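Enquirer: can't give you the sequence, but here's the structure:
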């Protein structure tokens, strides 16, 4: 229960801080404003850093179903814990998006519109208007690289004190590349919460932000186990 609650709080915080920075002070679906792409990228990355040090000792701070599934494939978490984590992550993301909606709805002239609340998407009308193939490749490949960093920095030969910072900075880099393409997901729960409230195209396109990160995470887990995992002597 403590682990699941930690994952819920962590994912709640990621959505509120990251998507909140994007929608309240960062970027719209028509272009950058406010803190801009760099500021939004750091908001998501720093949210992971602070949560890694806050709840990492409790649950490992997955706050991302793609990470949890990759850890399950790599044999680093039990099936029961993985299921509990994923449920908690989706609940936390939905609650985070709900709080963000309550905040945003108080702005003068507020309307949801397409891809509201920092929802992920692609195609005409969404940021760089990239096509489906570009969106899928971006999400799958960047999730793959993200998981490799996570596996190596949290391994027995990694520096546990610096792992949270390295993982958070990796997420910053991922956002710098992917925001114009998809708004950056690499996290099914992060995409799920805002899409549930936004509806419309955000909800119709949600499948990609569930499938692509999970594919990238599974491939990373298999690659890590086959190539990089340190064998016990």
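Expert: Great, that's in hand. The structure displayed is predicted, hence computed values, not measured ones.

Enquirer: For the rest of this, base every contact and every neighbour count on C-alpha atoms.
Expert: OK.

Enquirer: how close does the closest residue to residue 179 other than its chain neighbours get to residue 100?
Expert: Spatial nearest neighbour of residue 179, excluding adjacent residues (Cα to Cα, 6 or more residues apart in numbering): residue 37 at 7.3 Å. To residue 100, residue 37 is 19 Å away according to Cα to Cα, to the nearest Å.

Enquirer: hang on, the earlier thing: do I have it right that the residue nearest to residue 179 meets residue 27?
Expert: Yes - with contacts counted by Cα atoms under 8 Å, residue 37 reaches residue 27, the gap being 7.1 Å.

Enquirer: May I see the buried residues of stretch 96-110?
Expert: If you call a residue buried by 16 or more other Cα atoms under 10 Å, then stretch 96-110 has these buried ones: 96, 97, 98, 99, 100, 101, 104.

Enquirer: List just the nearest of those residues to residue 78.
Expert: residue 96 (26.4 Å; Cα to Cα).

Enquirer: tell me, how many neighbours does the residue nearest to residue 224 when sequence neighbours are not counted end up with?
Expert: Closest residue in space to residue 224, ignoring its immediate chain neighbours: residue 148 at 6.8 Å, by Cα to Cα, 6+ apart. Residue 148 has 20 neighbouring residues, counting by other Cα atoms under 10 Å.

Enquirer: and the comparison structure, right after this:
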């Protein structure tokens, strides 16, 4: 994203405001007894402030994001120079400290940094590393990618807020889901009477995640670093997006948070926006099958679809092991809800997976109906609809990769058998969606022949 030629002092003021206000809102949520809405406050405040201030400073608001941009620059890609990065980080830390001092003076209390009850420091630090990496990765792909250097896009703020939403409710129970050293260190300094130092442990892993996100950014967008593009970039994109999605599903469900559906949808929205122009952002074998059947993407031949599905399933299995490890070996089963039959659950999975795939085709693939700005939000809303509609019936997995990832996490043989059945009906739903989309985007000539509309007006 191009930054308007603004004096450094004004850019620093924008960074201070962006670091101060989101933390300020979360602090009031947590300390006033409304902690369940803290992630929502963080996500929405980040979204609106990103839109309000991006043209001034780039809307980093976090030392982790600034380090990711600086690392990207050092690797030969788009980003921030070292001098500007250092100034930004100092201002962001000051904003976090001032915010912490404000709500400490109001409530005479502060955050208690550290792992959630029953979790280890190892798990908490791994969570901070992973979700800082995901968050910075989304920022890089939606604001720094050369694809948006000239005309930009209008979805970057939505993507950033959506990833913050996912981190808050997936990683929150394990580590707090802070993902921002300015918030972490600011909270620790503000409550220094309780002992200072734990924030530095978190900050190290948050910054490591940020640096690693720049490496992933280079892997999925080699052209941005003046390197040759290979088919491998698309498969890496699918693996990253699927891993983030399955990990978020597992952590959010195991956390038993009422905001699980929102967190999962947020992760999908963020990753679709981040990687949609790289691989198509399928992250779901049923979607890949739907794209193949629809014929809208001439590059999606059976061989490539097979590679896509293989990469999605592999990363899903790794993600399943990961969320099981983070939750001390606990997992959950792939099974119908209490009081519902396997047949009812399978039909629910088929119908709502088909709905998801159909919407993906309509808003992101089909030439006559696709949107260039709202596609990620529409796809995420499908998860919200399904989660609230059939979550109690089937679990609303909607994705063979999620079914396989959960089953592979150690949920038991019964879970594996149900996952296979779910996968069958999910793929059937994707196939039906692809076929229906093919018919809807065809036209009948005078001779009665059906011709595909590949970009026809």
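Expert: That came through fine. All figures in this text were calculated on a predicted structure; none of them were measured in a lab.

Enquirer: Tell me the counterpart of residue 401 of the second structure in the first structure.
Expert: Correspondence of residue 401 of the second structure to the first structure, assessed by TM-score structural alignment: residue 189.

Enquirer: re earlier: in which helix or strand would I find the residue nearest to residue 224 of the first structure?
Expert: helix 132-153 (DSSP states H and E).

Enquirer: quick one: contacts of that helix?
Expert: Helix 132-153 of the first structure is contacted from outside by 67, 70, 122-123, 158-160, 162-163, 166-167, 170-171, 174, 178, 181-182, 184-186, 208-209, 212-221, 224, 228, using Cα atoms under 8 Å, 6 or more residues apart in numbering.

Enquirer: what's that helix aligned against in the second structure?
Expert: So helix 132-153 of the first structure is aligned with residues 342-363, judged by TM-score structural alignment.

Enquirer: got the buried residues of stretch 96-110 of the first structure as TSV, with distance to residue 76 of the first structure and secondary structure columns?
Expert: Output for these, formatted as TSV (distance: Cα to Cα, whole Å; DSSP: H, G, I helix; E, B strand; the rest coil):
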residue	distance to residue 76 of the first structure	secondary structure
96	27	helix
97	29	helix
98	32	helix
99	33	helix
100	33	helix
101	35	helix
104	39	helix
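
Enquirer: I'd say the match of residue 401 of the second structure and residue 67 touch.
Expert: No - using Cα under 8 Å, residue 189 of the first structure is not in contact with residue 67; the gap is 10.9 Å.

Enquirer: ok, back up a step: got a PyMOL select line for the buried ones in the contacts of helix 132-153 of the first structure?
Expert: With 16+ other Cα under 10 Å as the criterion, this PyMOL line picks the buried residues out of the contacts of helix 132-153 of the first structure:
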select buried, resi 67+70+122+123+163+166+167+170+171+174+178+181+182+184+185+186+208+209+212+213+214+215+216+217+218+219+220+221+224
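
Enquirer: Could you tell me which of the contacts of helix 132-153 of the first structure are located in helices?
Expert: Judged by DSSP state H, the subset of the contacts of helix 132-153 of the first structure located in helices is 67, 70, 160, 162-163, 166-167, 170-171, 174, 178, 181-182, 208-209, 212-221.

Enquirer: Thanks a lot, see you next time.
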